[in-house]
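Participant: Sequence and predicted structure are below.
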Amino acid sequence: MSLFGDIVGSLLGGSAQQQGQVPGQPPAQATNVPGALVGLLSQPGALSGLVEHLNQAGLGDVVQSWVSNSSGNQPVDPSDLHAALGPELVQQLAAHTGLPVGDLLQQLATHLPQVVDGMTPDGQVPSHESLTDIGLGLLRSRFAPAAQPAPGDDAT
């Protein structure tokens, strides 16, 4: 497994059996994939490791479109992500999220470009300190409930 795979494996805490899950059974609550990505990629070395790993796997132009401030994010095919990440890491992620592999890969293909783009606002992978702040801001902006008027507030 690659350095990135080692980082992810250690962050996920190992296999489903090591986490006390029954093989083939999803965790009690499936993980929110975009939120999990932000949390995972906010860890030291994870975002830079992912970018380097995907570059080495032949997805450099695609990943650069996510990091860069120019043009839109290029899409990534779920099968390309599967090949780039490798079956062992994909299985670990599927076990962690409680999603079937196909659903996980589709979710990753949908959300990974947006998450990497949001975590690289200056067109480059930021330092860990900045990355933590960026990740928290991204989580708040995408997943915080919209402000609701207090009971009794009248907007008129």
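Facilitator: That came in fine, so what should we check first? Residues are numbered from 1 along each chain as shown.
Participant: CA only for contacts and neighbour counts going forward, please
Facilitator: Noted.
Participant: Pull the number of nearby residues for residue 20.
Facilitator: Residues near residue 20, counting by other Cα atoms under 10 Å, number 9.
Participant: just residue 40 next, same as before
Facilitator: Applying other Cα under 10 Å, we find 18 residues neighbouring residue 40.
Participant: which residues touch the nearest residue to it once chain neighbours are set aside?
Facilitator: With Cα to Cα, 6 or more residues apart in numbering as the criterion, residue 40 has its nearest non-adjacent residue at 7.0 Å, and that residue is residue 46. Contact partners of residue 46, counting by Cα atoms under 8 Å, 6 or more residues apart in numbering, are 4, 7-8, 40.
Participant: Check the gap between residue 46 and residue 6 for me.
Facilitator: Applying Cα to Cα, to the nearest Å, the value for residue 46 to residue 6 is 10 Å.
Participant: Then residue 19?
Facilitator: Distance from residue 19 to residue 6, by Cα to Cα: 17 Å.
Participant: Tell me where the chain has helices.
Facilitator: Along the chain, the segments classed as helices by DSSP state H run 3-12, 33-41, 46-54, 60-67, 78-85, 87-97, 101-119, 128-143.
Participant: So for residue 26, which of those sits nearest?
Facilitator: Closest to residue 26 of the helices of the chain is helix 87-97 (Cα to Cα; 7.0 Å).
Participant: between that closest one and helix 33-41, how big is the angle?
Facilitator: Using axes from the mean of the first three to the mean of the last three Cα atoms, to 10 degrees, one finds that helix 87-97 and helix 33-41 are set 120 degrees apart in direction.
Participant: put this beside the first:
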Amino acid sequence: MTNLTNIVEILAKQALGGQQQAPQGGGLGGILGSVLGQVSGGQSQQGGLGGILGSVLGGLGGTQGTQQQAPQAGGLNAQSLLVAVVPLVLGWIQSQGGLQGALSKLQGAGLGGQVQSWVSPDQGNTSVPAQQIQGLFDTQQVEQVAQQAQVPTQEVYGAISSVLPQVIDSLTPQGDATDHGEANGDIQNVLNMVSGFLK
């Protein structure tokens, strides 16, 4: 069992301002639902976090529909932006063929030392400069998130560089001995949960 749902739940709770009581659904599902509801003002398709997650997931599914943009008051707060990039990060891992492919891609990008610190259970997570991951992510998807969140693209890359080490760490609780099939299954489960709230 990986810790992916735990890390997403922690990020979602932070986005809610640390409210510990999980809404009616309970667990990660309830928390994610309330983040999506709160940030998007209840309209989970247009604007807000719901719109962002929808466009990210839509982009990953290849159904790049024209996303209507609801007017928003200001950009997302930093914590909500972290939650908004989680599907982007998970989708990127999937697009690399799963956890193993993503780790290879990161190591190939000169991030071997950092990746080892994320995978190793007995090391702290070494941070990664946003510039080093810019070439790895689809520019169009990042710009779409930035546009909908009403923040500069640099902030989205910054959020990705914060979330990526946490996600890799949470997917590899047994270090190199982690079951990659199980990790990839957990990624799919979280993406399914998020897309369930956007239907």
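Facilitator: Cool, got the structure. Only a predicted model underlies this, so the values are computations on that prediction, with no experimental measurement involved.
Participant: sorry, back to before: ok, so of the contacts of residue 46 of the first structure, who is nearest residue 63 of the first structure?
Facilitator: Closest approach to residue 63 of the first structure among the contacts of residue 46 of the first structure (Cα to Cα): residue 4, at 15.0 Å.
Participant: Pretty sure the closest one sits against residue 55.
Facilitator: No - the criterion here is Cα atoms under 8 Å, and residue 4 of the first structure misses it with residue 55 at 11.9 Å.
Participant: Show me what the residue nearest to residue 40 of the first structure aligns to in the second structure.
Facilitator: Alignment note: residue 46 of the first structure maps to residue 98 in the second structure; criterion TM-score structural alignment.
Participant: do residue 78 of the first structure as well
Facilitator: Aligned counterpart of residue 78 of the first structure in the second structure: residue 130 (TM-score structural alignment).
Participant: can you tell me which residues contact that match?
Facilitator: 154, 157-158, 160-161.
Participant: Would you write a PyMOL line that selects the buried entries of these?
Facilitator: Applied in PyMOL, the following selects the buried portion of the contacts of residue 130 of the second structure according to 16 or more other Cα atoms under 10 Å:
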select buried, resi 157+158+160+161
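Participant: Counterpart of residue 180 of the second structure over in the first structure?
Facilitator: Checking TM-score structural alignment: residue 180 of the second structure goes with residue 127.
Participant: and if you look at residue 170 of the second structure?
Facilitator: In the first structure, residue 170 of the second structure lands on residue 118 (TM-score structural alignment).
Participant: For its match, give its distance to residue 54 of the first structure.
Facilitator: Taking Cα to Cα, one finds residue 118 of the first structure at 17 Å from residue 54 of the first structure.
Participant: what about the two, which has more around it?
Facilitator: More crowded of residue 118 of the first structure and residue 54, by other Cα under 10 Å: residue 54, with 22 against 19.
Participant: pretty sure the more buried one contacts residue 61?
Facilitator: No - using Cα under 8 Å, residue 54 of the first structure is not in contact with residue 61, being 9.6 Å away.
Participant: coming back round to it: and which of the contacts of residue 130 of the second structure is nearest residue 187 of the second structure?
Facilitator: residue 160 (16.0 Å).
Participant: ok, now which ones touch the equivalent of the closest one over in the first structure?
Facilitator: When the first structure is aligned by TM-score structural alignment, residue 160 of the second structure is paired with residue 108. Residue 108 of the first structure makes contact with 33, 78, according to Cα under 8 Å, 6+ apart.
Participant: tell me the contacts of residue 85 of the first structure?
Facilitator: Contact analysis of residue 85 of the first structure by Cα under 8 Å, 6+ apart lists 5, 53-54.
Participant: ugh, wrong one, I meant residue 168 of the second structure
Facilitator: Residues near residue 168 of the second structure by Cα under 8 Å, 6+ apart: 118-119.
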